[in-house]
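Enquirer: Quick one: sequence plus predicted model below, questions after.
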Amino acid sequence: MIVRIMGEGQVLLADSHLAELNKLDNVLLAEMESGDGPGFRSTLHALLARVREVGTPLPDDSLEPSELILPSPDATLEEVRAMLRDDGLIPG
């Protein structure tokens, strides 16, 4: 799966990591629903750090379609809320 982190680029991510990332996504969703700004910020950074850690960066000149788009690390709670689907940022 190709994942884009807005403002950073794309990474190739094995589907085997989706369950782990979904756990962080669920925490992020709960923090957003409760209005926990500091928790939201911490979990967003943890989610993006894990994607960077387990993903393989694609070259900057690669023009692959992204299957998943994640917010930038400095995105606001409102910006991320606008990106959400029914099951959070990460499907599943």
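Expert: Cool, got the structure.

Enquirer: drop to CA atoms for contacts and neighbour counts, all remaining ones
Expert: Will do.

Enquirer: And stretch 22-38, how far out from the chain middle?
Expert: Relative to the chain's own centre, stretch 22-38 is displaced by 12 Å; criterion: CA atoms, centre = their mean, to the nearest Å.

Enquirer: Please compare the first structure with the one that follows:
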Amino acid sequence: MIVRILGEGPYEVPDEEDRALGELDGQLEAAIEAGDQTRLDEVLGALLERVRAQGRALPADDLRPSDLVLPHEGSTVAELRALLAEGATPSGLATEP
């Protein structure tokens, strides 16, 4: 699957990582709902690190469609809530059409 980290670029991540990413996704959703910035930072950091560690960085100009788009490191609860208002999934992860 192709995972794009906003402000960083795309990664090709093995499909087997879907479950682990989904678990972190649920934790991210809970942190956003609770308005817990400290927990958001921890979980988002773990999610991004998992993508970087398990994935292979692709050139920034790789135009393949992304399966997931993740917020940038350092995103705030307010920023992710704004993404939700724009139609991102509840966890702050957005799936491109």
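Expert: Right, received. Where do you want to start? Small disclaimer: the values here were computed from a predicted structure and weren't measured.

Enquirer: what TM-score do we get after superposing?
Expert: Overlay of the two chains. TM-score (TM-score structural alignment, normalised by the length of the first structure): 0.85; 90 aligned residues with a CA RMSD of 1.7 Å.

Enquirer: Can you tell me the element residue 69 of the first structure falls in?
Expert: Secondary structure assigned from DSSP states H and E places residue 69 of the first structure in strand 68-70.

Enquirer: Pull the residues that contact that strand.
Expert: Applying CA atoms under 8 Å, 6 or more residues apart in numbering, the contact partners of strand 68-70 of the first structure are 1-6, 48, 89-90.

Enquirer: how about TSV for the residues you listed, with neighbour count, secondary structure and distance to residue 54 of the first structure added?
Expert: What follows is those, written out as TSV (neighbours: other CA atoms under 10 Å; DSSP: H, G, I helix; E, B strand; the rest coil; distance: CA to CA, whole Å):
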residue	neighbour count	secondary structure	distance to residue 54 of the first structure
1	14	coil	12
2	19	strand	12
3	23	strand	12
4	23	strand	14
5	18	strand	14
6	14	coil	17
48	17	helix	10
89	21	coil	17
90	19	coil	15
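
Enquirer: can you put those in a markdown table and add distance to residue 21 of the first structure?
Expert: Shown next, in a markdown table, are the contacts of strand 68-70 of the first structure (distance: CA to CA, whole Å):
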| residue | distance to residue 21 of the first structure |
| --- | --- |
| 1 | 13 |
| 2 | 14 |
| 3 | 12 |
| 4 | 14 |
| 5 | 14 |
| 6 | 17 |
| 48 | 9 |
| 89 | 10 |
| 90 | 8 |
